[in-house]
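1. sharing a sequence plus its predicted fold:
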Amino acid sequence: MSKRFAGKVVLVTGGGEGIGRAAAFAFAREGAEVVVAGRHPEMLHDTVEEIKALGGNASCGIADVTRHGEDGGASDAEAIVAAVVERHGRIDVAFNNVTELGPNQPVAEICESVWGETLAANLTGVWLSMKHEIAHMERNGGGVIVNTASNIGSQGMLPGLGAYAASKAAVSTLTQTAAREYIDKGIRINAISPCPLGRGAKVEEIADTVLWLASDEASYVVGHDLVLDRKTAV
């Protein structure tokens, strides 16, 4: 039986830990050439070495996808997309998974710096990544993008996480808007909304959902924010 992502190139941001790491392993098991990107070299290196030890193909790139280019230079998001294309010729699938939960504070107690940092990590980083992934995919006949939102954003499940909830709700809306704009270009965009606290799902279960959304099995699924939770979740 052929593997679902054999011959595909997959970029995973936030691939050094948690959901991103689990997704990187899952894509590699299904035959993909995986590139993990993030801010922590040691974690990325460990992910790559473990994938290779299991017989998979992986590499990594250091990038803070929230960082804009300085003095007209490329942003990290643009640079990592360019590096993957230069190394592998294309990007077939992108999983934008960088996430910062931030401190637990009532809305009126959130300081401006925390608000800005949380939105930069969870929203601006996704937008910058999509901006350059879409540009590449549009030039090269299409592709698939999956973003990580959150059911705190879509359902407002927990108080004290206003900046996080706002940023992730915005990711959901951004995903739906982009999906409508680019499906005619052959680019299929969706999001997942796992629960970051409580028993929402194991990272491996979430990774399985990411792979399904990225696969041909979900070829008719466009512009969805798939909420992953259980009735018993906190």
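-> Yep, that arrived.

2. all contacts plus neighbour counts: C-alpha atoms, from now on.
-> Fine.

3. let me know the outermost residue of this structure.
-> What lies farthest from the middle of the chain is A108; by CA atoms, centre = their mean that is 29.4 Å.

4. distance of it from W115?
-> Between A108 and W115 the computed distance is 11 Å (CA to CA, to the nearest Å).

5. give me the most central residue, this structure.
-> The geometric centre of the chain, computed from its C-alpha atoms, lies nearest to N96 (CA atoms, centre = their mean), at 1.7 Å.

6. hang on, A82 is in a strand, isn't it?
-> No - the assignment for A82 (DSSP: H, G, I helix; E, B strand; the rest coil) gives helix, which keeps it out of a strand.

7. how near is it to M137?
-> Going from A82 to M137 by CA to CA gives 12 Å.

8. you'd agree L228 is up against N151?
-> Yes - with contact defined as CA atoms under 8 Å, L228 reaches N151; the gap is 7.4 Å.

9. which one of these two is surrounded by more residues?
-> Ranked by neighbour count (other CA atoms under 10 Å), L228 and N151 place N151 first, with 24 against 16.

10. take this one as well and set it beside the first:
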Amino acid sequence: MLLEDKVHIITGASSGIGAAAARLFAREGALLVLGARRQHELGAVTDEINQAGGRAVALAGDVTDAGFAADLVALARSEFGGLDGAFNNAGRMGSGSRLAETEPGEWAAVLATNLTAAYLAARAQIPALEERGGGSLVFTGSFVGYTATLPGMGPYAASKAGLIGLVQSIAVEYGPAGIRANALLPGGTMTEMAMDAATNPETAAFISGLHALKRMARPEEIASAALFLASGLASFVTGSALLADGGNSICKV
């Protein structure tokens, strides 16, 4: 198994890509510490994994809280003896307002969830990885802010663009310690967040049409790309922005 007895934190694990990654990582032998805001949904995913023979513990909290990032690492240490990697996946899209109509509070909230939370997570996780002689950090980015953007996504695009710079800095600074850091950039994915924005069939068809494959991804497909980055299969991959976007970045028709 690709992650046998490796201890991994996954945030945003109550649904969507995070939940799919939790199930997949567990099947590949990982010992999991799962985090998300919604305690009931998070508990359901954790129970499902444990009942299937995996090993997972959960902690509900807000990724924008530095204390929560530290608590997840402390839980990994107390339950499993240390930390080998993390999939920092929690994210926030925003209201879709154009930039001049975006309130400063919304701007700050989106950057706090998508960028500052990644810094807080890395700050807590890196010392634990150093104790184990290295490991893997994966952060969920987006094609938005990298290869393209869409109207109404200014804060989201800015935060995801900044995330790539953060990943590159981690990779350069901590590569000598055996720590790899990569950004995973999904295309349109059938998560609750995306489907809420695509409740209109015409909107859903438009989003699908942005991709060369003419469809949106299943969360499990993005989870598989996260598994690659987290595992030894990607042992020489660091500082990258890996597109798992169904050809969104190359599709013009």
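-> Received, thanks. Since the structure is predicted, the reported quantities are computational estimates derived from the model, not experimental observations.

11. what's the TM-score for these two chains?
-> Here the TM-score for the pair of chains, by TM-score structural alignment, normalised by the length of structure 1, is 0.92; 226 aligned residues with a CA RMSD of 1.5 Å.

12. picking up where we left off before, which position in structure 2 pairs with the residue farthest from the centre of structure 1?
-> In structure 2, A108 of structure 1 lines up with A100, judged by TM-score structural alignment.

13. so who does H40 of structure 1 touch?
-> Contact criterion CA atoms under 8 Å, 6 or more residues apart in numbering gives G16, I62 as the residues in contact with H40 of structure 1.

14. quick one on the thing from earlier: quick one: map the residue nearest to the centre of structure 1 onto structure 2.
-> Here N96 of structure 1 is matched to N88 in structure 2, going by TM-score structural alignment.

15. what's the closest non-adjacent residue to that match?
-> The spatial neighbour of N88 of structure 2 that comes closest, neighbours along the chain excluded (CA to CA, 6 or more residues apart in numbering), is F139 at 4.8 Å.

16. ok, so what distance separates that neighbour from V73 of structure 2?
-> Counting by CA to CA - F139 of structure 2 and V73 of structure 2 are separated by 16 Å.

17. equivalent analysis for G141 of structure 2, please.
-> The span separating G141 of structure 2 from V73 of structure 2 equals 22 Å under the rule CA to CA.

18. look at the two and report which has more neighbours.
-> Using other CA under 10 Å, the more surrounded residue of G141 of structure 2 and V73 is G141, with 31 against 24.

19. wouldn't the more buried one be in contact with I164 here?
-> Yes - with contact defined as CA under 8 Å, G141 of structure 2 counts as touching I164 (7.4 Å).

20. which neighbours do those two have in common?
-> Residues touching both G141 of structure 2 and I164 (CA under 8 Å, 6+ apart): A183.

21. now the strands for structure 1?
-> Under the criterion DSSP state E, strands of structure 1 are mapped to 9-13, 33-38, 57-62, 93-96, 143-148, 187-194, 225-228.

22. let's have these in a markdown table, adding distance to P159 of structure 1.
-> Formatted as a markdown table, the entries for the strands of structure 1 read as follows, by distance: least, CA to CA, whole Å:
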| stretch | distance to P159 of structure 1 |
| --- | --- |
| strand 9-13 | 27 |
| strand 33-38 | 28 |
| strand 57-62 | 33 |
| strand 93-96 | 25 |
| strand 143-148 | 20 |
| strand 187-194 | 17 |
| strand 225-228 | 18 |
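
23. and the helices in structure 1?
-> Along structure 1, the stretches classed as helices by DSSP state H are 18-29, 41-53, 76-88, 112-119, 125-139, 151-155, 162-182, 203-214.

24. so stretch 133-141 of structure 1 matches what in structure 2?
-> So in structure 2, the equivalent range for stretch 133-141 of structure 1 is 125-133, judged by TM-score structural alignment.

25. and for the matching stretch, what's in contact with it?
-> Contacts with stretch 125-133 of structure 2, where a contact means CA under 8 Å, 6+ apart, come from A69, A70, V73, G82, L83, D84, G85, A86, G135, A177, G178, I179.

26. now check structure 1 for the residue matching the second one.
-> Under the alignment defined by TM-score structural alignment, A70 of structure 2 is paired with E78 of structure 1.

27. gap between the closest residue to that match other than its chain neighbours and V85 of structure 1?
-> Using CA to CA, 6+ apart and skipping the chain neighbours, the partner closest in space to E78 of structure 1 is H132 (5.6 Å). When CA to CA is applied, the distance between H132 of structure 1 and V85 of structure 1 equals 11 Å.

28. more neighbours: which of those two?
-> Here H132 of structure 1 and V85 are compared on neighbour count by other CA under 10 Å; more neighbours surround H132, at 18 against 14.
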